[in-house]
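# Sequence and computational prediction follow.
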Amino acid sequence: MKHFLLSVAFLTICSFAHGQNSENNNLTNANKELLKELEQQEQNRLARIQSYLLLNPNTVITNKDELKFSRLYDIVDNRPIYKSTDNLEAGRATKTNQLLPGGSLNLNLDGTGMTVGVWDGGIVQDTHPEFADASGTTTRITLSDSGAEFSDHGTHVAGTIGAKGVNPNALGMAPNVNIKSYDWTNDEAEMVSAVTAAVNPIIISNHSYGVPVEQDEGTLDAWWMGAYTQDSYDIDNIAKNNPQYLIVTSAGNSGTVSYTGGLYAGYDKLTTDKNAKNNLVVANANPTTGEQPIFSGNYELTNLVINTGSSQGPTDDLRIKPDIAADGSNLLSPIPTDGYATYSGTSMASPNTAGTLLLLQEYYFQLNNAYMNSSTLKGLVCHTSIDDIATMGPDPIFGWGFLDAKTSAEAILDASNSNAVISELNMAQNQTYTYTFSAQAGDKLIATLCWTDMPANSISNGTLNDATPRLVNDLDLRLTKDGTTYFPWKLDYSSSTGFSNSKGDNTVDNVEKIEIDAPTAGVYTLTVTHKGTLKGTAIPVFGPQTQDYSLIVTGNNLSLSTNENTLSEDLVIYPNPNKGDFTINFGNNIDNSVKVSVIDTRGRIVYKNTYSKNSTQFNAAINLGEVESGIYIVNITQGNNKTSQKIIIE
């Protein structure tokens, strides 16, 4: 009877592993090879579990209570390792609500037409009213793993991303997004299939689970924490093969767990895929917001602290992880059966982030007719994140800072109107990229470089605090002005005093961020270079390769070309704010007609006209007619000169 039960248990595990929905995939050759590798790894893992269970038939396979679900994940050094869910008013804190219908930015984003992948300890209750489509007749959930049971945790996570707001307090970040729901078993192979699917491919996925520091039989061996393992390598490989796909994962809830042998007491708690380079790892913050001014509907952070349960980084090679923090404390969301519950943890911070990122991709697509690469999206949210109160600059608790959806969306709009830079470029061997722009004193000047790096050349397997650098292609970002060179942030470490940060040559991170708190007005030069020989997968693989990368630059009154300066230096638009009637005035010394267009924040043209040269002074009264209140962009072009100005319609 004991062997029969053991066989049933093992077959149950296998059924989860091979329950992947068969999709019609557009697999590249690289993804076909990767899929074979991942499936072989899964078979090897299952074989290790089967062999162990035959010798240890009383081993617990699954554990479940009200909030936490654990399942036997692997056997390492003859020891069972378990994977568990990461458990312990989010949209307001991250300002995602300002992107939603009715939000202050008038973007009316809701995830329509987009699909997100959700891997969790079980599948989502697809019939929950919160997941109905706009008509209320069809679910937005696709169940991609047959045989799995509805999961409280998985349903709550999916609701944080995409609940439609039947209960207004449970409104998700992207309330009309389509969701593909998977059990976490065989997740890596399923991710490759989902991102390459011919129908509704995903470009963002959420993973609110991992290997906790504290296991059923005590804490993990110390070498696990911060280590670049096979899972880290696999995640980096999947991301490298699929440049638009961003994998969002929870940091874990081991923040209060202690163990011996880490880099420093109270730190070094990230495990397995949390130590990859190309994903976005999210910590759990516990912010407080206040309506400012009262009754305005505008909520601002009044206090920002980390939830003590959130797992701290960094990685063993001192990369800045987690990447960012978001609100995951006390989130109300759907659970089976048609119910609701309030949970906290990085499991909630991660889907809060994933849903917000879907809206940013939706907005970028509206303005550019294309989605951002994952390195652009990751770089953008790191670029616009809010520093925590305790530490200026990055740290191993908040990462680069707290998610700020509003500032990210404003940067996307500014870039579309030449008031900021969001660029996707390619670095060739021995190339130096140079970009010159002018900025005014005032707002902080920030430049961020981000790239999807090759998987590391080796993985950790039992070496304590293995500091081997995992960065393969080391790109470098610098800003210079008047003989002064500004360097990016980097993390510093002392075994006696712990972690701090400074500015200098960052040789470990694939996110580099330069911040000038009090810039002086003038011309700045940005350069991107690289060290050594660039590695890649192009044939021949042993020759120099190229590396894609993303650049984000924001600041006060940026002028991104010299042509803009001559047109904008005496430009006046008045009154501003206005009610749709305003005047444009500037010196008209060039013998060319003037083109004027006005667009809203969704990229729609609400006014367009061409004016012939009429005098030495251009003066035009504009009437927009009946338009909604909000922010608009006035684009003015005269010959090769162009500029853009924001106006506010009251």
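Done, it's in. Bear in mind that the values here come from a model prediction, so they are computed numbers and not experimental data. Numbering: from 1, shown residues only.
# contacts, neighbours, all on C-alpha from now
Fine.
# Which strand or helix spans Ile422?
Element membership for Ile422 (DSSP states H and E) is strand 421-427.
# Leu6 now?
According to DSSP H and E, Leu6 maps onto helix 2-17.
# And that helix, what does it pack against?
helix 29-55 (3 or more CA pairs under 8 Å, 6 or more residues apart in numbering; DSSP states H and E).
# buried stuff in stretch 633-646?
Residues 633-638, 641-646 are the ones in stretch 633-646 that count as buried (16 or more other CA atoms under 10 Å).
# Same check on stretch 33-45?
Going by neighbour count (16+ other CA under 10 Å), the buried part of stretch 33-45 is 34-35, 38-39, 41-42, 45.
# so what's Lys64 up against?
Residues near Lys64 by CA atoms under 8 Å, 6 or more residues apart in numbering: Ser70.
# second one coming, line it up with the first:
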Amino acid sequence: LTVAENPGGIYTWTKSGSTTPLSNNRTLKVTQTGTYIVDVLACAGQFSAKDSVVVDVEPAPTAVIQSVGATTVCKGQGSVSLTATGQTGATFKWDNGSTGTFRNVNTDSVHTFDYFCYSYNACGDSTISNKIKVIVNDIPVAPTISHSQGVYTASSTTAHWFYKLKGTTVWKDAGIQAKIYTPTNLSVGDSVAAREKENDCFSVYSNAELFGSIGISNVNNPDAELGIYPNPNNGVFFLSFSEINSMNVELSIRNMIGQEVLQKSMDLNGNHIEEIDLSSVESGFYMLTVSNGEQRYTRRVVIQ
């Protein structure tokens, strides 16, 4: 603040509400908002004058940004929200030129970037905020799986295994990460699948395989499957037929000397589970044959 020069003048600056002199010079540098008063005496005190001015000191700009939630995410899974705070009345300009308190970081592309913003006060002064690193990781490729006799094998050595109970829609984590998975708690009609995981990002699910199925084909539907579970068993087990349409089949089970212990005709259409009860036969190895008149499939059943 500066007052006009008066030859031989005496200047006294004070702040409203206080009688303590702040300066006896023509100029006064202020750093606080308030009303400032200057008293001037001139001509050996024969003349006096007083004036005042209201000063609004704009605070220096400050800027701090924070994330709302995680800053390491997977591609395509939501967005990362950033929020800026600063001095009263601050305006913010982000690194991409957008303005405002909030910024959403798109996760549609894989990238790593340090995000920041500038804070401005009413005087046009500015400062830069801290930086927040956002990492968007790629989604790994899903594995493929196959199975044989209740043992499931993935194309990846680090596959995470999941199962889905028959009649449900929710996949459950089996808690197994390996190339090979041998489930012990599933029943015929349940499903098995796998996912890959990299940088905390899961792939989509692999192809799903029915538990207990052996993967045989038939002339009516190459995707048809026959499952035997459990095997070995105590004489009571299940046959699971899936994706079989209008297939008339003959079922025969014989002991190791060729004696037939069970013969059954079945008309199948779509998915079907058949319970087999051989609890009255002796323990040992038995040969199960399924025939549709054009093709025959033979599997070994172990009764303990």
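Now that the structure is in, tell me what you want to look at. These numbers were taken from a predicted model, which means no experiment stands behind them.
# Fetch the TM-score of the aligned pair.
TM-score of the superposed chains, computed with TM-score structural alignment, normalised by the length of the second structure, equals 0.27; 142 aligned residues with a CA RMSD of 6.5 Å.
# what's the most distant pair in the buried residues of stretch 33-45 of the first structure?
For the buried residues of stretch 33-45 of the first structure, the farthest-apart pair by CA to CA is Leu34 and Arg45; their separation is 16.5 Å.
# Isn't Val64 of the second structure up against Phe92?
No: taking contacts as CA atoms under 8 Å, Val64 of the second structure lies outside contact range of Phe92: 10.4 Å.
# what do the two both touch?
By CA under 8 Å, 6+ apart, the residues touching both Val64 of the second structure and Phe92 are Ala84.
# The two: which has the busier surroundings?
Set side by side, Val64 of the second structure and Phe92 show more neighbours around Phe92, with 26 against 17, by other CA atoms under 10 Å.
# Leaving out chain neighbours, which residue sits closest to the more buried one?
Ser119 (4.7 Å; CA to CA, 6 or more residues apart in numbering).
# now do Lys608 of the first structure
Sequence neighbours aside, Ser597 is the residue nearest to Lys608 of the first structure in space, at 4.3 Å (criterion: CA to CA, 6+ apart).
# and if you look at Thr434 of the first structure?
Nearest one to Thr434 of the first structure, counting by CA to CA, 6+ apart, is Thr527 at 4.5 Å.
# from memory that neighbour sits against Leu479, does it?
Yes: at 6.6 Å, Thr527 of the first structure counts as touching Leu479 under the criterion of CA under 8 Å.
# between the two, which one's more packed in?
Shown here are Thr527 of the first structure and Leu479; by other CA under 10 Å, Leu479 has more neighbours (22 against 15).
# Pretty sure the more buried one sits in a helix.
No: with DSSP: H, G, I helix; E, B strand; the rest coil as the criterion, Leu479 of the first structure is strand rather than part of a helix.
# what residues are up against it?
Taking CA under 8 Å, 6+ apart, we find Leu479 of the first structure in contact with 485-487, 514, 524-527.
# and it, how far is that from Cys450 of the first structure?
In this view, Leu479 of the first structure and Cys450 of the first structure are 15 Å apart by CA to CA, to the nearest Å.
# which strand in the second structure runs the most residues?
Ranked by number of residues, the top strand in the second structure under DSSP state E is strand 236-255.
# Which is the succeeding secondary structure element to that strand?
Downstream of strand 236-255 of the second structure (by DSSP H and E), the next one is strand 260-277.
# and the angle for that following strand with strand 236-255?
Orientation of strand 260-277 of the second structure against strand 236-255 (axes from the mean of the first three to the mean of the last three CA atoms, to 10 degrees) gives an angle of 170 degrees.
# what's strand 260-277 of the second structure in contact with?
Residues outside strand 260-277 of the second structure that contact it (CA under 8 Å, 6+ apart): 188-189, 235-255, 281.
# go again using 7 Å as the cut-off
By CA atoms under 7 Å, 6 or more residues apart in numbering, the residues outside strand 260-277 of the second structure that reach it are 235-254.
# List the buried residues for it?
For strand 260-277 of the second structure, by 16+ other CA under 10 Å, it's 268, 273.
# Could you verify my assumption that the residue nearest to Phe92 of the second structure touches Ala84?
No: judged on CA atoms under 7 Å, Ser119 of the second structure makes no contact with Ala84 at a distance of 8.8 Å.
# which neighbours do the two share?
Residues touching both Ser119 of the second structure and Ala84 by CA under 7 Å, 6+ apart: Ala63.
# how far away is the nearest residue in space to Lys503 of the first structure that is not next to it in sequence from Tyr607 of the first structure?
Spatially, and ignoring its direct neighbours in sequence, Lys503 of the first structure is nearest to Trp489 (4.4 Å; CA to CA, 6+ apart). According to CA to CA, Trp489 of the first structure stands 43 Å off from Tyr607 of the first structure.
# Please apply the same query to Thr485 of the first structure.
43 Å.
# between the two, which one's more packed in?
Tyr607 (15 against 12).
# so where does that one fall, helix or strand?
Using DSSP H and E, Tyr607 of the first structure sits within strand 605-611.
# That strand: what's the following helix or strand?
Using DSSP H and E, the next helix or strand after strand 605-611 of the first structure towards the C-terminus is strand 617-623.
# So which bits of that following strand are buried?
Residues of strand 617-623 of the first structure classed as buried: 618-619, 622 (neighbour count, 16+ other CA under 10 Å).
# Remind me what that strand packs against, helices and strands.
Packed against strand 617-623 of the first structure, as judged by 3 or more CA pairs under 7 Å, 6 or more residues apart in numbering; DSSP states H and E, are the following elements: strand 581-587.
# buried stuff in the strand it packs on?
Judged by neighbour count using 16+ other CA under 10 Å, the buried positions of strand 581-587 of the first structure are 582, 584, 586-587.
# Which of those sits closest to Lys2 of the first structure?
Ranked by distance to Lys2 of the first structure (CA to CA), the buried residues of strand 581-587 of the first structure are led by Phe582 at 82.7 Å.
# Please give me every residue in contact with the closest one.
Each residue near Phe582 of the first structure by CA under 7 Å, 6+ apart is listed here: 573-575, 621-623.
# May I see these arranged in JSON lines, with distance to Gly339 of the first structure as well?
Putting those into JSON lines (distance: CA to CA, whole Å) gives the following:
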{"residue": "Ile573", "distance to Gly339 of the first structure": "53"}
{"residue": "Tyr574", "distance to Gly339 of the first structure": "53"}
{"residue": "Pro575", "distance to Gly339 of the first structure": "51"}
{"residue": "Ala621", "distance to Gly339 of the first structure": "56"}
{"residue": "Ile622", "distance to Gly339 of the first structure": "53"}
{"residue": "Asn623", "distance to Gly339 of the first structure": "51"}
